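A.B. asks: From the sequence below, what's the structure:
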Amino acid sequence: MAVKKNNNQTKNIEKNITYYKKKFWKIFFYGLGAIGLFFLFASWGLLGSMPSFEDLENPDSNLATEIISSDGVVLGKYFEKNRSQLKYSDLPKNLVQALVATEDARFYEHSGVDGRGTLRAIASLGTSGGASTLTQQLAKQLFHGEGSKFLPFRIVQKVKEWIIAIRLERQYTKNEIIAMYCNVYDFGNNSVGVSSAAKTYFSKEPKDLTIDESAILVGMFKNSGLYNPVRNPEGVKNRRNVVLLQMEKQNIITEDQKVKLQSLPITLHFKLETHKDGTATYFREYLRDYLKKWAEENKKPDGSDYDVYKDGLKIYTTIDSRMQLHAEEAVAAHMANLQEEFFIQSKGNKNAPFVNISTKETQRILNQAMKSSHRWEVLKSQDKSDDEIIKSFNEKTKMTVFSWKGERDTIMTPLDSIRYYKHFLQSGLMAMEPQTGNIKAWVGGINYKYFQYDHVGQGARQVGSTFKPFVYATAIEQLNMSPCDSIIDSPFTIPVGRHHVTESWTPKNSDNRYRGMVTLKRALANSINTISAKLMDKVGPEAVVDLAHKLGIKSEIPTQPSIALGAVEITVEDMVAAYSTFANQGVYTKPQFLNRIEDKSGTVIYEPIPESHDVLNKDIAFAVIKLLEGVTEGGSGDRLRTTYGGNGDNRWTGYPYQFKNPIAGKTGTTQNQSDGWFMGMVPNLVTGVWVGCEDRSARFKSITYGQGATAALPVWAYFMKLCYADSGLKVSKEDFNRPPNLSIKVDCYSAPKVKDTTNIQQDTEEFEL
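C.D. replies: The predicted model follows:
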């Protein structure tokens, strides 16, 4: 009986074992099937959207558009997210090594999912890490976002990451995956991707990062919010040292290198990239407006619109970054000094910075500025009444204001801040290659953050005597005159009715002197008003206006004799283009600031066609050049060559420029010295400079500082000194090209070598209407 009972028990046990075996394998296979279905449903998108094949091929990267100089430097970007695309070959080797060693040591061994790491994470319930590979982290960044803390959702998200990671591994090489990951990570401070981060935190290109700097950025991959070197330098140092330790464990660096690098302090060159900072700010804003119009007129191959802020376009410009920096330095250096003198002269003027206008006119100017301000616009949008807004403009408040010694915190009323900013002298500078039309430098003002009006392409100002060469060129062309022909400098009146004059016009020389017989070369060199008026009378205003428009001047020019003295408002851009025609042997070339536009794949999608046309024959153009050379040899621009100087109060004792090479140029000063100009040319570079206040009533009291030779010429001189010192720019010091068989006499050997020195303090160029 006992044996029978034991047999039954054995049979029952065997039966139970068989039952549980079947049940186990049934559960096992059902589980596998469920897991398979779970993965299948996830891949089909039934558990939430999944990227398609096309999405993987072209992930939504939201790339910044880059503005690139002619010498390959990124001048700035347009972006919603400051993110630039790098190729793997652009990444520094030490950064890639540090990233793999720290984030995914078996990156080159797995196919998107690290089985060993996953099992380890499951066994430790995640306490030893989440086992996310670089590819999974890329999947999360590109298509998934932050993980959920709710376990069921987190499991779904993890499965989707695995699927996307495997697809990415099939679609891309390992190097491409690393490059993509480095391009999409948000490093904070509006810096997405290694390229932006390197520039923001270290002011470097990625290829120039040191091992220490690369380790800092790799450390930030763990949590850029926590390990931000600006806010948490100590935490960043600790995290950097962990990265260096991992690099030593992977035999990337030696132990000695690790110890040395770990002892280094965190050194940043932090500079937040914004649209209002950096190089060529005024040009970049001008370019942005152009690109908006371009995008409206040009479509993608699929018919959709280009988005300048997201499509990762490469805008290759004609701007030379070196020349641009020289131009900005020249403007800042001279304008800071000139502004100091302006403040000195404004002391004691209760109506400063305005001169010779009534209190009523001053109030009109301030009221207009108040109503045009952003503050007024904001308060109006809040349904504030005019009286309430005006009251707020008279209440003192804390603010940060611009000064040439740096931003300063102060307390003043918004209305007082308007008057304060009206004191500041502004400047515009543009440099262009006359043969190609390529714009090489563009400085639209003194500080874009505080003064956003562009005085190169946007603001037209009266040009004064810089207009006179157009009158002389017309006379040489129509009257067959030469620079060596003489004309009498004497009182002159154009009567009523002649050239549509409604009142008789009698121009005066600003020094009230008359010199008798003078050559055209001497007359232009000393900017003699009566000579310009007589030439205008001979050729007629219509002919001069016609020539000016052929030279590319777009402004409306009245057909009146007074334009001979510069009573015309023209932009710096148009003036540079017009003068360039003389340097280009009579051929006008339209200014060009764009070389080409490429999409994010490097495909050229736009190339502008250069525009040019003949205006003058070579002989006439060269004759004008010789006239303008006379200005710098013995006229209002001779301070470029001489060392004598001084303004009567011994604050300035001389001119430091002492150029020896051929220079053609012309100074210009408008009535009441509200605008100062200098147009300067060498054979392969034409540069125009304007200086003046925003309001024409804000100005120097006397011509000593307000004239073009003092206000604008030094900017040109400083700029050219820097360009000549930069041998890589190859700015010419040679003679202008002399046409063969020149038919016009240009070598006036009897002409004086220096200008009249009886009145050194001012140039005889101010016009009176």
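A.B. asks: Only C-alpha atoms from now on, for both contacts and neighbour counts.
C.D. replies: Fine.
A.B. asks: tell me the contacts of the residue nearest to the spatial centre of the chain?
C.D. replies: A centroid search over the chain (C-alpha atoms, centre = their mean) returns Ala280, at 2.8 Å, as the residue closest to the centre. Residues counted as contacts of Ala280 (C-alpha atoms under 8 Å, 6 or more residues apart in numbering) are 75, 324, 442-443.
A.B. asks: which ones among these are found in strands?
C.D. replies: Among the contacts of Ala280, the ones falling in strands (DSSP state E) are 75, 442-443.
A.B. asks: residues in contact with whichever strand or helix holds Ile163?
C.D. replies: Applying DSSP states H and E as the criterion places Ile163 in helix 151-171. Residues outside helix 151-171 that contact it (C-alpha under 8 Å, 6+ apart) are 39, 42-43, 47, 50-51, 56-57, 111-113, 135-140, 144, 147-148, 177.
A.B. asks: Just the buried ones from those, in PyMOL syntax?
C.D. replies: This is the PyMOL syntax for the buried subset of these, where burial follows 16 or more other C-alpha atoms under 10 Å:
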select buried, resi 39+42+43+47+50+51+56+111+112+113+135+136+137+138+139+140+144+177
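A.B. asks: And the next helix or strand past the longest helix along the chain?
C.D. replies: Secondary structure assigned by DSSP state H gives helix 2-44 as the longest helix of the chain. Note on helix 2-44: by DSSP H and E, the next helix or strand toward the C-terminus is helix 53-57.
A.B. asks: Please provide the structure for the following sequence as well, for comparison with the first:
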Amino acid sequence: MGKHKKKRKSPWSIFFRPIKAILFVFLGIMVLGCLAGGVVFLKYQNEIMACKEKADSIMSKTVKTDFSQPTDTRIYDSAGGLIGTINSGHYEYVPISGISKNLQNAYIAQEDRRFYKHHGIDYKGLMRAGVVYIKNKGAITQGGSTITQQVIKNTYLTQEKTFQRKLTEFFAAPRMEEKYSKSDILEFYCNTNFFANRCYGVSEASRYYFDKEAKDLTVWEAATLAGISNNPSKYDPVAHPETSKKKRDQVIDNMALCKFITEEEKDNAKAQPLTVAKIYEPGTKENYLTSYAIHCAAMELMKNDGFAFQYVFHNQASYDSYKEQYQELYQAKSDMIRNGGFEIHTSLETNIQNTLQGTIDERLKGFKDLQENGKFALQGAAVCIDNQTGYVVAIVGGRGTDDEYNRGFLSRRQPGSTIKPLIDYAPAFETGYYYPSRLVNDHLFDKGPKNSGGSYYGNVSVREALNRSLNTVAWQVLGDIGVNTGIGYLGKMHFAGLSYLDNGNSSMSIGGFTEGARVVDMAKGYSVLANKGMYSNNTCIVSLQSQYDGEIYNGNQADERIFTEDTAYMITDVLKGTLEKPYGTGYGLGLGIPAAGKTGTTNSNKDTWFCGYTKHYTTAVWVGYDTPKAMPGVYGKTYSGRIWHDFMAEINNGLPVQDWDMPATVSLWNVDSRGEKTDAATGNKDLFSSVAESAARSDGSKWKEEEERKKLESQVQKDLEASQQARQSVEQAAASLQSLIGELAALSHRDSSTEEKISTAYGLLDQLAGTEFYEGLKSQLDGAADHASSLPKQEDSAGKPQEIGPGVTKPRETTAPVFPGDFDPDEDVDSGIGPGGPDSTVEAVGPGME
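C.D. replies: So this is what the prediction gives:
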């Protein structure tokens, strides 16, 4: 059997055999991969498509501002001076030109060496991560993410290592590379990383750790930051300096490996000790100015959202519903501002603020009792408004500057009589049926308010009633025009302390609020009177800048007409009397320039106020305890009034002296004893508004009622005058008769005139018939007449005076008997006029007491 000869293998076949094997294995793997991929796709099709849709949605909406954190909110005064910083991490976005090339290289060497070569996805790194994923049975323990993917994760996704998150990054990364340049993406990365110790972004990290700008980082400093952001809790150089240094050195080695630095630079960088500066700039503590600015800014953001502010409520349901909506949105906006990203430019004037704070502290320095929390027990708050602009220029929320609780806009207290011009008298003047000279009967009512001091003045003008702060008159006025009408005017002036329980509450006329009034609202209300009846929507915000949206404040909000110019002028003219009239409750607080104001003191002196204004400024001042309690001897005039006086005198000093111009529709008229207009020259004049009168005439039925009232009062007045004239005639007759009785009783002889005197006396007696004088004087006259008739008759000539010398006569000496019933000729008849009579009043309400 012959042997078969083996076929000789060619060199090429030997060479290609392993290649064929590799190709077959590769194709097998590809087939298996495709099959596996198909199976995976079919199994997870919904999840995959959801991740793609999410990635598409993210990238379709992305803008550059997404890749920055909010900066600190900064607040500035009217002169541009920084008055407060709300710390949100002191974040500052830095462009790539302001970031050290060392840090850029450190990140590329450590995180993504193929950064400039791939298009968002590093497939080699992804395969490596895939192998690890399989080894760990589905648990993602390793990255493989490019810098582009990490930017997407840091900005739009969570930090969880899940398949869905990685897949979303996978779909989004190429889209981002199409939209932004490599330089942009690296800039985003440096500005979105967290570097521990509240350091967001490379700018704050550079300042905190090395006290320098990001553009000045050295190799070892850049490597340190790159290491920290890889795992902030693990590589924090403050908490873990050793592990941080090891990570730093690893980054430096990678930088050398990638040829970003030389071996010599590597060794030099690793030789540097890891030292950190820990430069931390805390935010400023909120003060009265910044807290109010944040409040007003939040309100402006609410306006931008179209929130409908409401001040008057018809029932509890509307009240509760509104409060819930308001509080939720207000808190969200307030938090947004405190979280950073805003510049707030205000109208607040630091010099005026310091003057107001100093005045309050000085006037109240004698009250040293403290609360349990260490704050002064007796507190004060005040708000000042520039009448030319309507902006708040100063707001003091308490004594000293360490108290963060701003009573100027947070606290609500009973306003007492300071509310009267705003809720009672100005609305009443608007009707046309009330005016400064109108008389209202001041008397004690059953279940009505009492006047402070217990004095009542009968018919008194509105002008005097407001100056004296008579509670019963204010109560009648509001009751006449309608409580809800008055409350409606407060709502127009944006009073934030109104409750549905105040509806129909007549005690509102004298400041009896359910919740109370804020100091800032009282100041805004009085500024309406100072500004011709116009309410300014300005608060303290002059400009509100958003880091992302630019200017977001609408500074062109129109003023609102609350009262007519006539009403504002007349109320102002009346309120001048509070400071100028001896019986005014603020007498002695005048500034020597045109000014108007009103005191306010609540029951037991628990809250004391003074609100007043000049042409230039309006200021409202409150003094009281945080937990209301009686303050004997403290009144609206005393501490609140003196604070107002001292402060206003200071800030008005040197300004032009200006008075309010009387509108053409307001005129001075003579007024009669009823306070009504008259053509007669009575010597007593007061203000009347033709605009208000026209408004009154427009309501035909009301006008007719008012005319009937005037006619009735006129007739009553005529009857009273006639009665007074009759009374005066009786008193004159009684006085004349008393004189004749005295003459008859004093006679020592009778002559031809005696009978005439007796006849005249009895004629006067007839005039007194039916009066209280008749019986007493008749008895006296009968006695005197009998006495005179029984005297011896003497010729008239014998009765001539005896001459003593040229031009000098000697009077006759007579003695007159005293008759029973005679009274002392020096004693006045009790006419009811004089001490103790109805026109006699004792001013029990002293200046400052109401």
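A.B. asks: that older thread, so how far is the longest helix of structure 1 off the chain centroid?
C.D. replies: 72 Å (C-alpha atoms, centre = their mean, to the nearest Å).
A.B. asks: try stretch 62-76 of structure 1
C.D. replies: Distance, stretch centre to chain centre, for stretch 62-76 of structure 1: 10 Å (C-alpha atoms, centre = their mean).
A.B. asks: Buried ones in that stretch, by neighbour count?
C.D. replies: For stretch 62-76 of structure 1, a neighbour-count test (16+ other C-alpha under 10 Å) marks 62-70, 73-76 as buried.
A.B. asks: now the ones in strands among the contacts of Ala280 of structure 1 in JSON lines, with distance to Lys258 of structure 1?
C.D. replies: Shown next, in JSON lines, are these (distance: C-alpha to C-alpha, whole Å):
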{"residue": "Leu75", "distance to Lys258 of structure 1": "36"}
{"residue": "Trp442", "distance to Lys258 of structure 1": "46"}
{"residue": "Val443", "distance to Lys258 of structure 1": "46"}
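A.B. asks: so what's Cys693 of structure 1 closest to, chain neighbours aside?
C.D. replies: With sequence-adjacent residues excluded and distances taken as C-alpha to C-alpha, 6 or more residues apart in numbering, Cys693 of structure 1 is closest to Leu425, at 4.5 Å.
A.B. asks: and the one you found, how many neighbours does it have?
C.D. replies: Look at Leu425 of structure 1: counted by other C-alpha atoms under 10 Å, it has 22 neighbours.
A.B. asks: if I look at Ser640 of structure 2, how far off is Thr601 of structure 2?
C.D. replies: Ser640 of structure 2 is 10 Å from Thr601 of structure 2, where distance means C-alpha to C-alpha, to the nearest Å.
A.B. asks: Name the member of the contacts of Ala280 of structure 1 with the most neighbours.
C.D. replies: Among these, Trp442 has the most neighbours (other C-alpha under 10 Å), with 34 neighbours.
A.B. asks: Specify the local secondary structure of Val331 of structure 1.
C.D. replies: With DSSP: H, G, I helix; E, B strand; the rest coil as the basis, Val331 of structure 1 sits in helix.
A.B. asks: give me the number of residues near it?
C.D. replies: Val331 of structure 1: 27 surrounding residues under other C-alpha under 10 Å.
A.B. asks: list the contacts for it?
C.D. replies: 427, 429, 443, 446, 715.
A.B. asks: mind listing which of the residues you listed are in strands?
C.D. replies: Per DSSP E, the subset of these in strands is 427, 429, 443.
A.B. asks: Output these as CSV; include the columns distance to Leu524 of structure 1.
C.D. replies: As requested, those are arranged in CSV below (distance: C-alpha to C-alpha, whole Å):
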residue, distance to Leu524 of structure 1
Ser427, 25
Leu429, 23
Val443, 28
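A.B. asks: tell me which of these is nearest to Ala583 of structure 1?
C.D. replies: The shortest gap between Ala583 of structure 1 and any of those belongs to Leu429, at 18.1 Å (C-alpha to C-alpha).
A.B. asks: Which residue is the nearest non-sequential neighbour of the closest one?
C.D. replies: Once flanking residues are discounted, Leu429 of structure 1 sits nearest to Val689: 4.6 Å by C-alpha to C-alpha, 6+ apart.
A.B. asks: hmm, back to that, from the buried residues of stretch 62-76 of structure 1, which is closest to Glu296 of structure 1?
C.D. replies: Ranked by distance to Glu296 of structure 1 (C-alpha to C-alpha), the buried residues of stretch 62-76 of structure 1 are led by Thr65 at 16.5 Å.
A.B. asks: Please determine how far that closest one is located from Asp320 of structure 1.
C.D. replies: From Thr65 of structure 1 over to Asp320 of structure 1 the distance is 18 Å, taken as C-alpha to C-alpha.
A.B. asks: do the same with Arg170 of structure 1
C.D. replies: Relative to Asp320 of structure 1, Arg170 of structure 1 is positioned 42 Å away (C-alpha to C-alpha).
A.B. asks: Which one's more surrounded, those two?
C.D. replies: Applying other C-alpha under 10 Å to Arg170 of structure 1 and Asp320 shows that Asp320 carries more neighbours, namely 22 against 12.
A.B. asks: Can you give me every residue that contacts the closest residue to Val383 of structure 2 other than its chain neighbours?
C.D. replies: Using C-alpha to C-alpha, 6+ apart and skipping the chain neighbours, the partner closest in space to Val383 of structure 2 is Ile395 (4.5 Å). For Ile395 of structure 2, the contact set (C-alpha under 8 Å, 6+ apart) comprises 288-289, 292, 353, 381-384, 408.
A.B. asks: Most neighbours among these, which one?
C.D. replies: Comparing those on neighbour count, Ala382 comes out first with 32 neighbours (neighbours: other C-alpha under 10 Å).
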